[in-house]
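Visitor: pasting a predicted model and its sequence here:
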Amino acid sequence: MLLPRGRAGVAFRTVTSNSHLPHTPQAVGAAAAAPTRTQRLDALPVTSKHRRLLIGSGIGWALDAMDIGLVSFIIAALAVHWELDKSTTSWIASVGFIGMAIGASLSGLLADRIGRRQVFAATLLIYGVATGASALATSVGALMVFRFIVGLGLGGELPVASTLVSEFSPRRVRGRMVVILEAFWALGWIAAAAIGTFIVAQSDAGWRWGLVLGAVPAVYAIVVRLGLPESVRFLESKGRHDEAEAIVASFEAAAGNALGGERGNTPTGPEAAPEHTEGGIWGRALRQRTLAFWAVWFCVSLAYYGAFIWIPSLLVSQGYTLVKSFTFTLIITLAQLPGYAAAAWLIEPWGRRRTLFVFLAGSALGAVAYGLSAAEWQIIAAGCLLSFFNLGAWGALYAIGPELYPTHVRATGTGAGATFGRIGSIIAPLIVPPVLAFGGQVAVFGVFAAAFALACAAALALPEQKGKALD
């Protein structure tokens, strides 16, 4: 049982800064027996500070989704207003994903060197400013340049945010909290669908006003920089122990205020032993999980972005008006929320790997159903099925990522997986026009169903990390 507030704080501070202890047998024994800062964080209940961190990171996540979601509506509108062919609109989408691939790789490396919070705020600022500038574009070339810069920020923010939340979450609910973070994606995509339906589709200049709204992250970056804590594990890895101790103590104080000074039990699950990580994420100890993780990321990105970037445009090409196709997409997008809720509920009792596998399998079935749909009710029903399972799978994938790697390569590992996944998202918009010309909608969604099936197979090779402490 952890000690009450006051004496516990003094005891913890004494033994977790071991460089200040006298080198006596008694001192060494005390240091060995006392909980580490990681164990102290794992032992806490979910406090107001956890919720503030989750909501603060989640809002940034939602703004990311809003920006990416807006692209699907904007390219559908520009195809009508600027008379663009499918190849050109594909490149408008893909160039942003090229930026995301580069951003994900660089941000992971930077986050392991300068901190999670710093990179999170910087990426929000980059893509917020670039999104607002996109509204001023007067040509396809200029729009593509701005979308590339937007992608740099977007790709950098996502893996950093999930790493930050994962490192603060109590062990017993860590997976659930990361899935809840990912659920903010649905809120952002729903906002994008609403903007597309009620602003973008209403006038020739509607797409510009939609992008102006997408500049909100530039303002929110200031809030992130001032309001979110830095990762304790990162601070410890850099020798900044006083800062790490102050942050842990603040979370313990929040728990004490909520529980009247009581504490929970120290976790009894298996501790993560320090891993032999020579060679980094491609070393012998981590190679298999990295390969499987990259495969899932690639396949899910290919199928998700290929489907949801193109659904509004495909509906327009089938004869539906912009307003009606965007309305259908808004309804389909709403199914993301219960998908996330189901994944968040199941990921702790089922575990990460099983939850990911089931939702990927459901996504494959949803893709087949959408490819065969013809009537309006079939489009909406199959689209909702695909949306439900696909976004639940995303939640499980983001929960798994930070748990696969030790602290010193955690952001690098999650960022590298996202980077490889972005290759799938770059390819996805580009392959739709030729596959559509060859075999129609059935062939397009058949490709996406096959990608989900391959992701299912790769998911089985990932280790189950439920209940394990982060290294």
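Guide: Alright, I've got the coordinates. Numbering: from 1, shown residues only.
Visitor: from here on, just use CA atoms for contacts and neighbour counts.
Guide: Will do.
Visitor: list the contacts of the host helix or strand of residue 224.
Guide: Using DSSP states H and E, residue 224 falls within helix 216-227. For helix 216-227, contacts defined as Cα atoms under 8 Å, 6 or more residues apart in numbering pick out 56-57, 60, 63, 117-118, 120-122, 124-129.
Visitor: put this next to the first one:
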Amino acid sequence: MLCPHRMQTMEGFVVTEETATRMVEYDAGPVLPFHRRLVLSASSGSFSDGYVLGVTGIALAVATDTMDISDTWQGLLGSSTLAGLFFGALICGRLVDRFGRQPFFGPLMLIFTLVSLLQLLTSPDWSLLIVRFIMGLLLGGDYVSSKALLAEVSPRHWRGRALGALGFAWTLGFAAAYIVGLLMRDLGPDSWKWILATSAIPSIISFALRIGAPESPRWLVQNGRVAEARKIVTSRMGANYNLPETAPKSVEPSLRALFRSDTARSTFIACLVYTVAVMPTFALGTFLPRVVETLGVENPYTGSLGYYCCAAIGPFLGLLVIDRLSRRTMAFGGFLVSGLLLLPLMISGASPLFIVLVFATFALVTKATSTVGYVYPSELFSTELRGRGVGLAVASSRFGASALTFFMPIVVGNFGVVAALAMCVAVLLAGGVVGYIWAPETSSRALDPAASS
């Protein structure tokens, strides 16, 4: 028998009447050190993700200075990691929903570190392509697990900035890779290998930061492991926090569940946001020195530096406005503005300074507004489908980015840089218009209800 002044909750957690009057909803409390540490550990993985993709462009540019690498092989090597991301996100989306977020959150970064070092043993042929593809597989799993875990743990009022920090870290990694490559490009004929292998450094740091990370209490509750969820919430957040409420779980949902009449719209919009946000960024970023040189800039490496510096600043600006603008305005308005910015570059005769300034502004706008892409898709799906939904969205984006990255050097070489820019402009403008018409707004809704509406 409990005393009159004590009561027992459904989870078997005993609280006093005094404690019950000040119980805090799971995602309505203040930001705690636990939340900040999880953002840091998840962001370190995003930094690694951005670094390994950003280092590709400068490494390939250095390699082609000493070796004869065809346009086709440049496209294959540049897109191999993205192709791996496609399959990795698609496969791990289902696994993350079935086995939890935590089993993938830490170990994948350790494996990624070991695979990164294998690049020192490769040549710019099938050996490098296979290693980079495997690295993409691992990154795909990290994309899904880190976004799902962070979305399900962060306080509702802070979720936009927490997930947006992943975009900020990704861009810092992307920009840092270019700067490191720029400093290492004159180290010798094999400098491109060492440039690529430096991706092992941020990934091992990320693994260290993730040691001890817990499972998502929201995922545990939905899968009937209430006692484990209670223990994590009590130890990491406090005994006065309620457990998260989740939508009822259906019988082992499959990928087809993403295309039901009540979920198809969310699935389409999630894929659209991710795909349009990354296709031009990857395609231009990977081969930016070549694109800038073709447009008439004398020193393509220095000319590209403004792009990467502004790309690093953009996500910080995005974090400042992500909770002030609606998700729809920030995502799809950003696509439209970015597409319009590239239009002047399609007119011949522009000065080198103008070209550099336009690319820098493009990077600033796209990176600031694409920060919402780290938040929006996670809010569109319920807990039981979040891994699969985000996985499919990431997979579709990497398929599109891989295709555009593969064709970018081929189009530039055969049809000119104007045709390549036209592809990017078409993708951005079409995505912005379609998104404004069909996308729902999720910024003010709870995590699970946002998917079921």
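Guide: Perfect, I can see it now. None of these values were measured; they are calculated from a predicted model.
Visitor: quick one on the thing from earlier: between the contacts of helix 216-227 of structure 1, which is nearest residue 27 of structure 1?
Guide: residue 117 (34.5 Å; Cα to Cα).
Visitor: returning to that earlier point: how close does the helix holding residue 224 of structure 1 sit to structure 2?
Guide: Aligned to structure 2 and superposed, helix 216-227 of structure 1 gives a mean residue distance of 3.7 Å (mean Cα distance after the TM-score superposition for structure 1).
Visitor: average offset between the following helix or strand past that helix and structure 2?
Guide: Downstream of helix 216-227 of structure 1, the next assigned helix or strand under DSSP H and E is helix 232-237. Aligned to structure 2 and superposed, helix 232-237 of structure 1 gives a mean residue distance of 1.3 Å (mean Cα distance after the TM-score superposition for structure 1).
Visitor: show me which residues of helix 232-237 of structure 1 are buried.
Guide: Residues of helix 232-237 of structure 1 classed as buried: 232-236 (neighbour count, 16 or more other Cα atoms under 10 Å).
Visitor: tell me which other helices or strands the longest helix anywhere in structure 1 touches.
Guide: Using DSSP state H to define each element, structure 1 has its longest helix at helix 407-459. Judged by 3 or more Cα pairs under 8 Å, 6 or more residues apart in numbering; DSSP states H and E, the packing partners of helix 407-459 of structure 1 are helix 86-114, helix 140-168, helix 232-237, helix 287-317, helix 352-372, helix 376-403.
Visitor: which of those sits closest to residue 183 of structure 1?
Guide: Nearest of these (Cα to Cα): helix 376-403, 7.0 Å.
Visitor: in structure 2, which residues correspond to that closest one?
Guide: Counting by TM-score structural alignment, helix 376-403 of structure 1 falls onto residues 352-379 of structure 2.
Visitor: and the matching stretch, how far out from the chain middle?
Guide: The chain centre lies 14 Å from the centre of stretch 352-379 of structure 2; the measure is Cα atoms, centre = their mean, to the nearest Å.
Visitor: ditto for stretch 185-194 of structure 2
Guide: Mean-position distance between stretch 185-194 of structure 2 and its chain equals 29 Å (Cα atoms, centre = their mean).
Visitor: show residues contacting that stretch.
Guide: By Cα under 8 Å, 6+ apart, stretch 185-194 of structure 2 touches 59-60, 62-63, 66, 119-120, 122, 184, 195.
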